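> quick one, what's the 3D model for this:
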Amino acid sequence: MEYLKLGQTGLEVSKLCLGCMSFGDSSKGFHSGWLLDEAASQKIIKKALDVGINFFDTANSYAAGTSEEYLGRALKAFANRDEIVIATKIFFGDGHSDSPNTKGLSRKAIFNQVDASLKRLGIDYIDILYIHRWDYDTPIEETMAALNDLVRSGKVHYLGASAMYAWQFQKAQYVAEKNGWTRFSVMQNHYNMLYREDEREMIPFCQDMGVALVPYSPLAAGRIVRDWTADTARSKTDQIAHAKYDATEEQDRAIVARVAELAEQKGVSRAQIALAWLWQKGIHSPIVGVTKEKYLDDFMGAFDVILSADEVAYLDDLYQPHNIVGAL
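Take a look at the predicted model:
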């Protein structure tokens, strides 16, 4: 495993982050068709620790909060809390109530959601707290003030944002700086070889401001790394992935063919090509979600893959503009 400082923070994280959206009670949540139960989730988390991953990402909305519960119990059993970095997200709520005060980014909702996440995770503080989306119904000043108070209280150490427009992220950073509040240190955006819209504004802005880039869906829900006709439980039931990628299937298929071609030439896996591509684009720690331990062993080989400028250009050449997916 390789490690790096997360943007301009002093936090040191593995260059792979384990995403935990695939862990949780299958009777709950919007993606129950491919969730791993607690025993299977523990095996993946233990394997991640064994290969050197110290960075774990979840959210209060994943499987109605049971992802947080599974992750918290596994890390308590297998890891030293001081040695690991736990990130979670707020905005959508945990699905247990439809009340407007249990979701969103009002002061009340933020405090309630954070306390609930801390309880489910079984920890005293959250290393990185992300706002999962932009809240159009709450003044950003209220949100940033509440987040700053959480940092000052010690319940949260660093702040992150996810999946929004660059103007929104810039506005939040400006409000925080203007008032002497804690700014966001991390951006968790949607970015991979099949979806590169953030190269226009968000990624250059983050790189200019020293904000760490920790993208979700780095393998496009597996589409980059498997044969296009492959049938998996996730490919059949993941409606979110279908919404993200089905509309661009024709052009994406051609890009995936080039990934396969280059992987064969270099004698490596497609996943290793995709991860190496991300790191060479300046990404800090892509969030990888897995349902089998063997995938983590495969990912480790990506550290030895170096793509030439010509190879990166070959992979980039067929990309065409996409509709925005992720920002609401």
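> going forward, measure contacts and count neighbours with C-alpha atoms only.
Will do.
> where do the strands sit along the stretch 1-150 of the chain?
3-5, 12-14, 17-19, 55-57, 85-90, 126-131 (DSSP state E, counting those that start in this stretch).
> any idea which of the ones you listed gets closest to Val114?
With respect to Val114, and counting by CA to CA, the nearest of those is strand 85-90 at 7.3 Å.
> residue at max distance from the center of the chain?
Most distant from the centre of the chain: Gln265, at 29.8 Å, with distances by CA atoms, centre = their mean.
> quick check: that residue is in a helix.
Yes. Using DSSP: H, G, I helix; E, B strand; the rest coil, the secondary structure at Gln265 is a helix.
> how about residues contacting stretch 137-156?
104-107, 110-111, 124-129, 157-159, 172, 175-176, 181-182 (CA atoms under 8 Å, 6 or more residues apart in numbering).
> Tyr195 and Ser22, how far apart?
21 Å (CA to CA, to the nearest Å).
> Glu142 now?
Distance from Glu142 to Ser22, counting by CA to CA: 32 Å.
> could you pull out the helices for this protein?
If you assign secondary structure with DSSP state H, the helices in the chain sit at 38-50, 66-78, 107-121, 140-153, 166-179, 202-209, 233-237, 239-245, 249-266, 270-280, 293-300, 309-316.
> following up with a second sequence; could you model it the same way so I can compare the two?
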Amino acid sequence: MQYRRVGQTNIEISRVILGCGCFGGIGSEPSLFDRAENEEQAHEILDAAVRLGINTFDTADAYGGGRSESYIGTWLKKADEKLRSKVVLSSKTYNPMFTGDSSGLSRGRILERVDGTLQRFGVERLDMYLSHEMDDKTPLEETLTCFDELQRNGRIRAFGASNISCEELERSLLICESRNLNRYEWVQNSMSLLGYQEAEKILQICSKHGLGFTPYSPLAGGWLTGKYQRGLHYESGSRMSLRPDPYEIFVQNQDSIFDGLDSMKKFSKQRFGDVSLAGISLAWLLSDDRITGVIVGPRKPEHLEPVTEALSLHLNETDRVDLAHLFPKL
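Now for the predicted structure:
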């Protein structure tokens, strides 16, 4: 496993991060709570991740309505002190945790929600805390000042932003500089071979200002694993069968995507031998030195196998460009 420091912090994370969005539910959707990995299954995945050298777990208070954080917390209680000391915990807030709950990034809500996160993890300080979405109803200054307060008070070590636009990121950096506040130290937006144009723009800003970047959905909801076939017959329990909305653009462009996957199989065999599509897709991201770490969300321990493949590969710039050209620009 490779490790990197996040932004200008002293937090060292594994370059592959375990995404825990399916612990106790499918993401933040209340109707899908209890529709994914239970506590025992979550612990099996955590054990498998640690064996690979993954030290960073990414979740959110709304994942599974708090179940994801709680499952990680019970796993930590069983772990020995040496292992616990190496674990980096990252969580997010914004979304409602149950039907009828509030959302947003107001100071009062953040202070309330971080307390719940710390209790579910069973820790006194959180390593990494992110805004899960941007809140257009709360002044950005209020949100940033609250995160800065949490960091200065030792409740969190650093904070970042997920699903943030280039304009919002640049504005936040200006606010923090002008008010002498701690700043966002990294960004967590989606990025994959099926969607990288917008991420590339924000990655350039991160690189310019020395921020980290930890993309999620590197396998595009399973589309880059080869699990979906022409005709779109979705396996029961897959993301496309439970929560297809985020991937509708792939359905609309399915012919060109499946053509690209066919070409990718040939590319992989010619240049790397017997390597999975998922392994190549992860390696494509990890080969970009500007990327701090990639978040993967396995549903089973064996889904971590492509991580091992990806870590053993280093794609050169020609490989990266050739792969990108196989797919439509979405």
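> now for Glu112 of structure 2: what does it line up with in structure 1?
With TM-score structural alignment as the criterion, Glu112 of structure 2 lines up with Asn112 in structure 1.
> am I right that Cys20 of structure 1 is in contact with Asn60?
No. Using CA atoms under 8 Å, Cys20 of structure 1 is not in contact with Asn60, being 10.9 Å away.
> joint contacts of these two?
In terms of CA under 8 Å, 6+ apart, Cys20 of structure 1 and Asn60 are both contacted by the residues Ser67.
> now which residue in structure 2 aligns to Gln280 of structure 1?
Using TM-score structural alignment, Gln280 of structure 1 pairs with Ser287 in structure 2.
> next one: its match from Leu118 of structure 2, what distance?
According to CA to CA, Ser287 of structure 2 stands 34 Å off from Leu118 of structure 2.
> in stretch 31-40 of structure 1, what's buried?
Of the residues in stretch 31-40 of structure 1, 31-38 count as buried by neighbour count, 16 or more other CA atoms under 10 Å.
> repeat for stretch 148-155 of structure 1
Within stretch 148-155 of structure 1, the residues that qualify as buried are 148-151, 155, counting by 16+ other CA under 10 Å.
> what's the answer for stretch 291-302 of structure 1, then?
Within stretch 291-302 of structure 1, the residues scored as buried using 16+ other CA under 10 Å are 291, 293, 296, 299-302.
> for stretch 230-245 of structure 1, same thing?
With burial defined by 16+ other CA under 10 Å, the residues of stretch 230-245 of structure 1 counted as buried are 234-235, 238, 241, 244-245.
> which of those sits closest to Trp228 of structure 1?
So of the buried residues of stretch 230-245 of structure 1, ranked by how close each gets to Trp228 of structure 1 (CA to CA), first place is Ser235, at 10.2 Å.
> separation between the most centrally placed residue in structure 1 and Arg183 of structure 1?
In structure 1, the C-alpha nearest the mean C-alpha coordinate belongs to Tyr216, at 3.5 Å (CA atoms, centre = their mean). In this structure, Tyr216 of structure 1 lies at 21 Å from Arg183 of structure 1, with CA to CA as the measure.
> likewise for Lys76 of structure 1?
Counting by CA to CA - Lys76 of structure 1 and Arg183 of structure 1 are separated by 29 Å.
> more neighbours: those two, which one.
Just comparing Lys76 of structure 1 and Arg183: by other CA atoms under 10 Å the higher neighbour count belongs to Arg183, 19 against 13.
> my read is that the more buried one contacts Leu159, right?
Yes. With contact defined as CA under 8 Å, Arg183 of structure 1 and Leu159 form a contacting pair (6.9 Å).
> for the closest residue to Leu126 of structure 2 other than its chain neighbours, give its distance to Tyr129 of structure 2.
With CA to CA, 6 or more residues apart in numbering as the criterion, Leu126 of structure 2 has its nearest non-adjacent residue at 4.6 Å, and that residue is Ile156. Counting by CA to CA, the gap from Ile156 of structure 2 to Tyr129 of structure 2 is 7 Å.
> quick one: which of the two has more around it?
Neighbours per residue (other CA under 10 Å) separate Ile156 of structure 2 from Tyr129, with Tyr129 holding more: 27 against 21.
> any idea what the more buried one aligns with in structure 1?
Across the alignment, which pairs residues by TM-score structural alignment, Tyr129 of structure 2 is matched by Leu129 of structure 1.
> that match reaches Ala87, doesn't it?
Yes. The pair formed by Leu129 of structure 1 and Ala87 meets the contact definition of CA under 8 Å, at 5.8 Å.
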